[in-house]
Structure formats: structure tokens, C-alpha cells
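Peer 1: How does the following fold in three dimensions:
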Amino acid sequence: MIADLHELDAFAAVAVHRSFRKAADERGVSASALSHALRGLEERLGVRLLNRTTRSVTPTEAGKRLLERLAPALREVGDALTELSAMQTVPTGTLRLNVPRPAARLVVAPLLARFVASYPRIQVEVVTDDRLSDIVSDGFDAGIRFGESLAGDMVAVPIGPPQRFVMVAAPDYLAARGTPQVPRDLLGHACIGRRFPSGNLYAWELHAEGQPLSLAVEGPLVFDDDALMIQAACDGAGIAYVYEAMVRDELVAGRLVKVLESWGAPSSRFFLYHPGRRNLPPVLRAFVEFVRT
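Peer 2: As a prediction, this is how the structure comes out:
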């Protein structure tokens, strides 16, 4: 039967100190507990490791050989545990985040400079991905998604301010095509489409008189990137439905104007999500606490 690490560590301590009492004091246990562990180890190995008298404890020849091979390995284990303990105190290592492109621009990028300044021993790797990835199997510590609809075994933490979608178009486009007054008017306009990584086209989620409304709009352009939608809208290609925070400058400059503003969906949040609540990796725990504060 193979000896366990506790018994081997007990043997090494007694062999080095040549005293059960000193080894017991060092480890905060009783001398009788160490003596019992050593007897069990010798019985399973079938060899005497220590010669004991009332005045002294000395390794046998077999004990000396075992200690020579064992001491470097135990030092490695001790160093590894010390390093792990230090990581709990000062988070160290790589934090991998799976983030959709809008979230990377709107909520993650504004946080990163302050986070790495606060935790200089953490390296953050952000992978932008608009797919609904399995963060666990893909090797990520956490992900970010819009809205709180996540798998039941995930913990969700709101990150960043509430985000609102708005319908926008260039003034020249509206001058030529007219301004829609109710959601149904969108069916007669060039609407800039959004295609998800799954291949599905996004049906615009609106609110009509307080009730949710899904509208399958059409138009000559379909993108999977907000920046391209915004550029197309600025160029007069049609109406885009995008995050308000991403068109703030265009709205202020007058390159775009809002349409059907009172019909947009209510604001929602991005959520940082990760598996489980207990024993979070120190780098992830540091980021979660940073986000919460």
C-alpha cells in the first residue's frame, strides 16, 4: 500500500529533527500522533525507518535513503503550497474573459486600465465573441452577455450602466423617405439588419403601448457588427437599431437622429457570469469584487 503525503511528511520531520517532540511542536500536533503515524507507515512499507530509544531517534539505513529521495520532493510541495497561498493574498495569473464586441467597447474597455493598475500581477485576456459560447469547456474564467437570461448553474453580476437600444437614421435619409410614426411604418423603410452568429436574423424587439412587440424588418444591408450598422446609417443607407451609447457622438453632431424613440425596448444590463459561487480563482474573485464596487 502506498503511503500518504501526511505520513511521509511526518517521517521526514522526525528524521530531520531526530525528535518526536520537536517535530510535533513544529507541526502543532502531539508526539503520540506522530508516533502512531510512523508506526502505521512502517507496517505498510514492511521496513523499519527509525531506530527509537528513550533518549534518541535516528534513521535506519532504509530511513536515510528514503529521506534523501523524499526531502527535495517535500520542498517542492511546500514551495507550491506557499506560492498558492501567496496567490490568495495577492491575486496572480491570467484572467480570460469571453465578451461580445459591444460589451467589450461599452463596459469592459473602460474598466481595464484601472483594474490592471489595482492588480498589477494579473494579466487580462479578452476574447471578443458574439456567439453563445460554453465558457467552461472553452477555458474561460467568465463571460459577459446582454440580459440576465443565463444557464441556471451560472452566477450573474451586473456590469456597467444600463444600456438602451435606439433606432437612428441620417437626416438626409428621413428627408427623402419620411419619418416613421409608429412601428408598422418600419415595414416600408430600409432597415439595416443584424445577423447573429447562429445565422438567425434579429427581429427588432420594441414596446408598443407597454406591450413587447417583435418586428421582422427588411432592408438592403445586413451586418453582424454595430460599427458597420452605424456607418451605414450615417451614410444614409437606412434605419439602424443599435446601442444608444455607441451613437452618442453621432447624435450630438447631428449625423444621426432618433426615430420612434418612445417605442424602443426598456433598458437592460450587461452581466458578468461565471460558474459557481465557492472557491473562485483569486484572479476572478478580484475582478468580480472590482466590478461590484
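Peer 1: contacts and neighbour counts: CA atoms only from here.
Peer 2: Will do.
Peer 1: max-length helix in the chain?
Peer 2: With secondary structure taken from DSSP state H, the chain has its longest helix at helix 61-89.
Peer 1: Just the residues contacting the helix or strand following that one, thanks.
Peer 2: Elements were assigned by DSSP states H and E; along the chain past helix 61-89, the next helix or strand is strand 93-99. Contacts to strand 93-99, defined as Cα atoms under 8 Å, 6 or more residues apart in numbering, come from residues 121-130, 133, 135, 139-145, 283-284.
Peer 1: Type out the ChimeraX command that picks the buried ones from those residues.
Peer 2: Only the buried entries of the contacts of strand 93-99 go into this ChimeraX selection, using 16 or more other Cα atoms under 10 Å:
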select :122,124,126,128,129,130,135,140,141,142,143,144,145,283,284
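Peer 1: Out of the contacts of strand 93-99, list just those in helices.
Peer 2: 283-284.
Peer 1: ok, back up a step: packing partners of the longest helix of the chain?
Peer 2: helix 5-17 (3 or more Cα pairs under 8 Å, 6 or more residues apart in numbering; DSSP states H and E).
Peer 1: What are the buried residues along the helix it packs on?
Peer 2: 7-16.
Peer 1: can those go into TSV with extra columns for distance to residue 271?
Peer 2: Formatted as TSV, the buried residues of helix 5-17 follow (distance: Cα to Cα, whole Å):
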residue	distance to residue 271
7	47
8	47
9	46
10	48
11	51
12	50
13	50
14	54
15	55
16	54
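Peer 1: To check against the first, give me the structure of this:
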Amino acid sequence: MNRGDLNDLNTFLAIADHLSFRAAAAQLGVTSSALSHSIRQLEERLGVRLLHRTTRSVSLTDSGLRLLERLRPGMDQISDALEELKEERRRPSGRLRIYTQQWTAATVIAPVWQRFLSSYPEVHLELCVDSGPTIDIVAGGFDAGLAVRERVPDEMIAVRVTGPMEAAVVASPSYLAKHPAPRMPDDLASHQCVQFRIGRDGEIFRWRFERNGSRKFVSPRGNITVNTAETAIRAALDGLGIVYMLDALAEPFLRSGQLVRVLEPWSPCIEGAYLYYHGRRQPPAALRAFIDMVRAPKGRSGRRSLKNPF
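Peer 2: Prediction:
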């Protein structure tokens, strides 16, 4: 069946419903002469007469009645399928796949996922948490990704979802009881620092410090290297050394006294996190709903209250 057959069959149904070319034309938004031409073409292709038509009336032939009986259920199914797709576009449902790093999962997704899934119970939220560099989310089959702005590919639409976020340098009270707290970034050279590798085979993260317009980078030294924020926190709690992390991730442990902050006057801010997705695709309703829930209003702080995962 080609597109012309489907259009002509739809025309036949409209005429059969109204038994009037004028009423069917009004429904379909075309002229009566166009409908007459479509029906004439359909009858010629089928080799049967489907309608009796005079200047005063329209009625179905026996062949037209048989075609209508067979055609109606199929066309109704097509119509229902299209309506379901329209409804899905309006109502969040289905799987929502997001590529995220651990820190954005903790600071962006975890604070809202209970409310999001309660609000949209027909959505299945799937997270791929990785510590590596940004990947091609389209090739990976993801609806969206989360990253800092400079890691968002140029062709993507980016939506800011956190305000500026402050870095924090922390250690456990047990570690600081044995080692004097550093007062300057250079003092870290005499400390055990938990190093952070970006991804599986990436470079070791350099610690950035800022104060009064002065910026300083430190390459930490220590006898343990991790590649997830969760493991870095665990190492700090166990007294293995000093850790550089987001203040939002350290907050619950600072509040409980399990960790202590050092070098606070040197703590820099990062721009915050962005949710990004491909601009050439129509975003599904689930993604639009998620963006509405996590979008950062102007001036909102990046600090969130997080539960202690340990």
C-alpha cells in the first residue's frame, strides 16, 4: 500500500461516515471536487464501484459496505495508536536514561528522584554513573547527560541545573590529630593526599585553589588513588589522608563532625552542573518533566542537603 492508497481510504471513510461529500470535505479540510477525484482514483485502482452518488444523495454499494466493514477496525487501530503516541508525548512515561558522574548524581538527581518518581510513576529512571570523560550520549542511547559546561558538546542544548558550587578540602579528626592542619596550599606537600584519577585511565586531578584573585594548582601526593567521589569520602573518613571534593558532597560529614574542613579561605567555586541533550531530537515528556524539576533558578545556590550514604 502506498501513501495515496491510505489517503484515499481515509477519504472513503469520511464520506461513508457522513454520506455527504460536502460534510466529508469540511471534516478533512479539502474541497468536494478533490474528494470526488480521490474516490474516482480509488475505484479505478480497485476495479469496483464503492459509492452510488447523485446530485442529491450518496450511498454505499455492496462492495463499499464490505470494504467499510473490513477497513473500519484497522483504521480505528491506526487512529488509536496515533492518539496513544500523542498522549505519551504529553504524559511522562517510559524509560529515561541519563549519563552522569557521581557528583552530579548526588547533587542534582538524588535530591529530586523520590519526588520525580512519585510525581511520574510511569517513568523508569535509569542512571549510568561514570567517573570518566564525557561520552557521546546519542551513540550510547541516552536521553540526556550531566556535566560541567566546558564538557558539554557544542551541538547539545544545555540547561543549567545547579548554581556555583564550592570546593572543599577535608580530612578526618583522627588524621588531623596526627598531622598539623595545612595553612597554605603548599603545606600539602608534607601531607598524605587522596589522589583522584579521572576515569579509568585518565589523568590525576590537580587541586585548584583561589584567594584574593590569586590562583594556585597543586598536584597532590599520597599512597592511595581513587576514581569515584564515594571512595574518596570513604578514604577521608578512614583517616587515610586529605581529600579535595565538592562542599555539597562533604556537607553531611562536616555537619556530623566526621570530617573537618581545612584551607577554607582558599576554596574556589566551580560554575555548576548542566543537563544537556541533543537539540535535533524532540525531547520526550519524561525528560521535559525532569528538566522542569531540576532547572536552577537564577541565584540559586548549588548547596543541597544530602544524606550520609554510609
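Peer 1: now what about the TM-score between them?
Peer 2: After superposition, the two chains reach a TM-score (TM-score structural alignment, normalised by the length of the first structure) of 0.86; 292 aligned residues with a Cα RMSD of 2.7 Å.
Peer 1: Next, the angle from the longest helix of the first structure to strand 93-99.
Peer 2: 50 degrees (axes from the mean of the first three to the mean of the last three Cα atoms, to 10 degrees).
Peer 1: With residue 288 of the second structure as the reference, measure out to residue 123 of the second structure.
Peer 2: 12 Å (Cα to Cα, to the nearest Å).
Peer 1: tell me the contacts of residue 215 of the second structure?
Peer 2: Contacts here follow Cα under 8 Å, 6+ apart; on that basis residue 215 of the second structure touches 208-209.
Peer 1: Sticking with it, tell me its helix or strand.
Peer 2: Element membership for residue 215 of the second structure, per DSSP H and E: strand 214-218.
Peer 1: What's the average distance for whichever helix or strand comes after that strand when superposed on the first structure?
Peer 2: Remark: after strand 214-218 of the second structure, the chain's next helix or strand is strand 224-226, criterion DSSP H and E. Compared with the first structure after fitting, strand 224-226 of the second structure deviates on average by 0.9 Å (mean Cα distance after the TM-score superposition for the first structure).
Peer 1: Give the buried residues for whichever helix or strand comes after strand 224-226 of the second structure.
Peer 2: Per DSSP H and E, strand 224-226 of the second structure leads on to helix 229-237 as the next helix or strand towards the C-terminus. Across helix 229-237 of the second structure, burial judged by 16+ other Cα under 10 Å covers 229, 232-233, 235-237.
Peer 1: Measure how far the longest helix of the first structure is from the centre of its chain, please.
Peer 2: Distance of helix 61-89 of the first structure from its chain centroid, counting by Cα atoms, centre = their mean, to the nearest Å, is 32 Å.
Peer 1: go on, stretch 140-152 of the second structure?
Peer 2: Using Cα atoms, centre = their mean, the offset of stretch 140-152 of the second structure from its chain centre is 9 Å.
Peer 1: end-to-end on it?
Peer 2: End-to-end distance for stretch 140-152 of the second structure, by Cα to Cα: 15 Å.
Peer 1: Would you mind listing the outside residues contacting it?
Peer 2: 96-101, 104, 134, 137, 158, 271-278, 283, 287.
Peer 1: again, but for stretch 180-194 of the second structure
Peer 2: 179, 209, 216, 218, 220-226, 232, 235-236, 240-244, 262-263, 266.
Peer 1: Write the ChimeraX selection for whichever of these are buried.
Peer 2: Entered in ChimeraX, the line below selects the buried ones among those, by 16+ other Cα under 10 Å:
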select :209,220,221,222,225,226,232,235,236,240,241,242,243,244,262,263,266
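Peer 1: that older thread, average offset between the longest helix of the first structure and the second structure?
Peer 2: So helix 61-89 of the first structure averages 2.9 Å relative to the second structure (mean Cα distance after the TM-score superposition for the first structure).
Peer 1: Flag every buried residue along that helix.
Peer 2: Buried, per 16+ other Cα under 10 Å, within helix 61-89 of the first structure: 63-64, 66-67, 71, 74, 87.
Peer 1: How far does stretch 188-208 of the first structure sit from its chain's centre?
Peer 2: That offset, for stretch 188-208 of the first structure, works out to 29 Å (Cα atoms, centre = their mean).
Peer 1: and what of stretch 141-153 of the second structure?
Peer 2: 9 Å.
Peer 1: Same check on stretch 30-42 of the first structure?
Peer 2: With Cα atoms, centre = their mean, you get 45 Å for stretch 30-42 of the first structure.
Peer 1: same question, stretch 122-131 of the first structure
Peer 2: 9 Å.
Peer 1: Same check on stretch 221-241 of the second structure?
Peer 2: 30 Å.
Peer 1: What's the end-to-end length of that stretch?
Peer 2: 10 Å.
Peer 1: what does it correspond to over in the first structure?
Peer 2: Under TM-score structural alignment, stretch 221-241 of the second structure corresponds to residues 218-238 of the first structure.
Peer 1: count of neighbours near residue 31 of the second structure?
Peer 2: Per other Cα atoms under 10 Å, the neighbour tally for residue 31 of the second structure reads 13.
Peer 1: scratch that, residue 293 of the second structure
Peer 2: Neighbours of residue 293 of the second structure (other Cα under 10 Å): 15.
Peer 1: just checking, it touches residue 115?
Peer 2: No - using Cα atoms under 8 Å, residue 293 of the second structure is not in contact with residue 115; the gap is 9.0 Å.
Peer 1: mind listing the strands for the stretch 151-293 of the first structure?
Peer 2: Taking DSSP state E, counting those that start in this stretch as the criterion, the stretch 151-293 of the first structure carries its strands at 154-163, 165-169, 193-194, 204-208, 211-215, 222-223, 240-243, 257-259, 268-275.
Peer 1: Have a look at how far, on average, the longest one is from the second structure.
Peer 2: Mean deviation of strand 154-163 of the first structure relative to the second structure after superposition (mean Cα distance after the TM-score superposition for the first structure): 2.2 Å.
Peer 1: Which strands or helices does that strand pack on?
Peer 2: Looks like strand 154-163 of the first structure contacts strand 268-275, helix 282-292 (3+ Cα pairs under 8 Å, 6+ apart).
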